[in-house]
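Asker: My questions are about this predicted structure, shown below with the sequence.
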Amino acid sequence: MTISHSLDSIGFGYRPRAAYACDPARSRGRLHPEPASPTRTPFQRDRDRIIHSTAFRRLKHKTQVFIAHEGDHYRERLTHTIEVAQIARALARALCCDEDLAEAIALVHDFGHTPFGHTGEDALDEKMAAWGGFDHNAQSLRIVTRLEHRYAEFDGLNLSWETLEGLVKHNGPLMDAEGNGLRGPVHPTILAYNSINDLELASYASIEAQCAAIADDIAYNAHDIDDGLRSGLLTLPMLEEVALPGRILRLVRQHYPGLDPVRTTHELVRRQITMMVEDVIITAREKLDRLAPQSPDAVRAAGETIVTFSGAMAEQERELKRFLYKNLYRHPSVVAVRAKADQVVRDLFDAYFADPMLMPSDWCQGLDEADEGVRAIAIADFLAGMTDTYALKEHQRLFDRTPELR
């Protein structure tokens, strides 16, 4: 199937499914077989199960970059997730693949994140070092295969093979053909599940999963700029010195001289998203023409990620990330709040580990006599599922002093 490199052919409405797209009628199925739905495809059912899960609701009160107490205008995990899903669907539509699968993977991709963003994940990773560490992708898999208790016949959400594959491998293969981890050891949770439902960890993921992965990058690059400007940690003059937003700002000011800063920010954010999305579509179409995959398995065996930025855009995106790390994520005020959040998570882990009975009854049952590994994993599950606000309330309940996260 030859795909035009021009954006003129993106269009709207129905688009035929390409040979390389995942076909819901040919899904590899679920670990626990279920009757087919007469009204929804397997991927649509996955999306609906994800949206109705407890883990999805909890994203509303989990931090993206700024601690939730900073204000209602900043993004949390839920708004970020919805934005990623919208971009993933747009990419999937343009590349003639399954929009529902791309959306499902986007909606589930942050389930395993701890309270307080990457700060909480880093703290739990250190605390869990003796038991395989903590990884939010592995935790997402654990949530949707074990920890959600909504169905009478099985634990988890019993998602389709394709959605689970995309959740685990959306950033690329986890191991080489010999079984060696490509980015360090593969987390025990992933290996354990893979032993009963092979997710083919040495191959690339589907086109739909790749759409979800790069949609995540596009969303947070643009929206962290928005939140950074709202916070005052970033300014428009600072962004003028960075190639991609600087180029966009010059265009905005050329077309709308004297535009107020609020509208200028919105123009910057939306134009950056559009520019990145269009770059990905053109680049992916060029790769698809070159590789000519005739099935989803051909995508998995392609030996490279297909849905990517062009070389020029990739370099501009790396520059933007370096700028955001220096001026936003590592800003002294953000680092100071992160240090306090880090202490909250460590304090809670240590308290529960010393006395599991401090956790709710449905979590602590049998842990007082369990070995350390079982105890630690249960505590990590409980902590990772907390929202920011619940973690702070628990700390206030157990300790005389709880830091103010501001």
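Answerer: Arrived safely, thanks for sending. Numbering: from 1, shown residues only.
Asker: C-alpha from now on. contacts and neighbour counts both.
Answerer: Will do.
Asker: got the contact list for I282?
Answerer: 5-7 (CA atoms under 8 Å, 6 or more residues apart in numbering).
Asker: Just the buried residues out of these, in ChimeraX syntax.
Answerer: Filtering the contacts of I282 down to the buried ones (16 or more other CA atoms under 10 Å) takes a single ChimeraX command:
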select :5
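Asker: Mind putting the contacts of I282 into CSV with distance to A351 and secondary structure?
Answerer: Shown next, in CSV, are the contacts of I282 (distance: CA to CA, whole Å; DSSP: H, G, I helix; E, B strand; the rest coil):
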residue, distance to A351, secondary structure
H5, 57, coil
S6, 58, coil
L7, 56, helix
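Asker: Use this one as the comparison:
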Amino acid sequence: MVLTHRSMEIAVGPSGLASFAEDPRLSRGRLVAEPASATRTPFQRDRDRIVHSAAFRRLKHKTQVFVPYEGDYYRTRLTHTIEVSQIARALARAFRLDEDLTEAVALVHDFGHTPFGHAGERALDRKMAAFGGFDHNAQSLRIVTALECRYADFDGLNLSFETLEGLVKHNGPILGRHAAADDGVLRPVARPILDFNAVMPLALDRFADLEAQAAAISDDIAYNTHDLDDGLRAGLIELADIEELDLAGDILREVRAKYPALDPARTIHEIMRRHITRLVEDVITTTAKELEDLRPQSADDVRNAGRQLVRFSPQMEAAVGQTRRFLFARVYRCESVMSVMREAERMVEALFDRFHERPDLMPGDWASGVDGLGEEQLIRRIADYLSGMTDTYAINEYERLFDAVPHLR
């Protein structure tokens, strides 16, 4: 069967999915073999395991941009993740991809983030510099393959190959021994990824499937939009400030022309929903052209394409880059945010140093057997413990160990 979608035709197989989508019936399986489910596909089981994990729940109290003290209506890692998932499913639906796999990759992509967002990651990266540093994407892999201890038959969540591949490579292939990070900078591949790849090869030199690519670009769409939204609501930027942006400024003028008397709160919401729509529609149009040009007949054809197929048009990519630079200058690096992040970094480093001096101060199983660990194993355990903390738990631990209240305001 062939379905026509805008400017392209999509060949649909017996599964109801496009020929270039991942077919759950042909999954490459799990590290630990399990009996098939009578009611769910492998990718549905992955999604469900992710949603029911402790790591997913902890995202509720992890910083996206603003820490908890600053208000409970700003995005957290959890609300960001849900927004990414919604956008990703829309893209998957447009191209008849496997929506469950796309959703699974979207839901798991931020598992490895530390408390206090990138501030906590910077602190841990410095503390672990002698042992390869800290990378939140590699930490996500550690969580789902080792640190979630819930099941009787295996550590981690025992996710399928396709979900793990998407988690590791959603931002692109790993080239030689360098991986494409969120910011596009090439860095040495984190050791946890190399170690797991030696056990379950993830084709690190190739692109991921379209499901993972859809999840990755949905992350860009979500944070470029909601960080503008949060910045406006926090008072760090004004509506007049975004007039300079090619995308948001054009939408602002469109909204004002149609609703000249609209109040600021509704104006902001109108801008943001149209912002997402324009980005999504641009990705769909551009990706349709890429698929029409390449005509992949399988998910492996996508992996071997040598380029990202789910992408923005060059014009929209420029607009997204402009928005990203604006957010860095006016939101992420404004002094009111940076002062809080500097204090958060100092607090995470202080916690790390204290646990390094006194690993017995870690609770329960975290402190079990630490006397028999080598230095690198100890450092890794401390990083695992700290990175899994929520903002509120990290604050409580700091107060417990130092009898002091951090100034995160």
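Answerer: Alright, I've got the coordinates. Note that the structure is predicted; figures quoted are calculated from it, not measured.
Asker: Could I get the TM-score for this pair?
Answerer: Once superposed, chain against chain, the TM-score is 0.96 (TM-score structural alignment, normalised by the length of structure 1); 401 aligned residues with a CA RMSD of 1.8 Å.
Asker: Could you save the contacts of I282 of structure 1 as JSON lines and add columns showing distance to V299 of structure 1?
Answerer: Listed next are the contacts of I282 of structure 1 as JSON lines, based on distance: CA to CA, whole Å:
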{"residue": "H5", "distance to V299 of structure 1": "19"}
{"residue": "S6", "distance to V299 of structure 1": "22"}
{"residue": "L7", "distance to V299 of structure 1": "22"}
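Asker: What separation do you get for I105 of structure 1 and T389 of structure 1?
Answerer: For I105 of structure 1, the distance to T389 of structure 1 equals 26 Å [CA to CA, to the nearest Å].
Asker: So for these two, which sits in the more crowded spot?
Answerer: Neighbour comparison, I105 of structure 1 and T389: the larger count goes to I105, with 31 against 17 (by other CA atoms under 10 Å).
Asker: per the alignment, the more buried one corresponds to what in structure 2?
Answerer: Mapped onto structure 2 by TM-score structural alignment, I105 of structure 1 lines up with V105.
Asker: thought its match was touching E165?
Answerer: No: with contact defined as CA atoms under 8 Å, V105 of structure 2 and E165 do not form a contacting pair (9.0 Å).
Asker: Give the burial count for G16 of structure 2, as a bare number.
Answerer: Applying other CA under 10 Å, we find 14 residues neighbouring G16 of structure 2.
Asker: For it, identify the helix or strand it belongs to.
Answerer: Using DSSP states H and E, G16 of structure 2 maps to neither a helix nor a strand.
Asker: Against D250 of structure 2, how distant is it?
Answerer: To D250 of structure 2, G16 of structure 2 is 39 Å away according to CA to CA.
Asker: And D360 of structure 2, by the same measure?
Answerer: Computed as CA to CA, the D360 of structure 2 to D250 of structure 2 distance reads 57 Å.
Asker: swap in L141 of structure 2?
Answerer: In this view, L141 of structure 2 and D250 of structure 2 are 40 Å apart by CA to CA.
Asker: More neighbours: which of these two?
Answerer: L141 (23 against 15).
Asker: who touches the counterpart of the more buried one in structure 1 in this structure?
Answerer: The equivalent of L141 of structure 2 in structure 1 is L141 (alignment by TM-score structural alignment). For L141 of structure 1, the contacting residues are 112, 164, 167-168, 189-190, by CA under 8 Å, 6+ apart.
Asker: Among those residues, which one sits closest to A202 of structure 1?
Answerer: When the contacts of L141 of structure 1 are ranked by distance to A202 of structure 1 (CA to CA), V168 comes first, at 11.4 Å.
Asker: Hmm, that closest one is touching A138, no?
Answerer: Yes: using CA under 8 Å, V168 of structure 1 is in contact with A138, at 7.2 Å.
Asker: shared neighbours of these two, anything?
Answerer: With CA under 8 Å, 6+ apart as the test, V168 of structure 1 and A138 both reach I190.
Asker: follow-up on the earlier one: mind putting the contacts of L141 of structure 1 in CSV, distance to L233 of structure 1, secondary structure and neighbour count included?
Answerer: Shown next, in CSV, are those (distance: CA to CA, whole Å; DSSP: H, G, I helix; E, B strand; the rest coil; neighbours: other CA atoms under 10 Å):
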residue, distance to L233 of structure 1, secondary structure, neighbour count
G112, 28, coil, 24
L164, 38, helix, 24
L167, 33, helix, 27
V168, 34, helix, 23
T189, 38, helix, 17
I190, 38, helix, 20
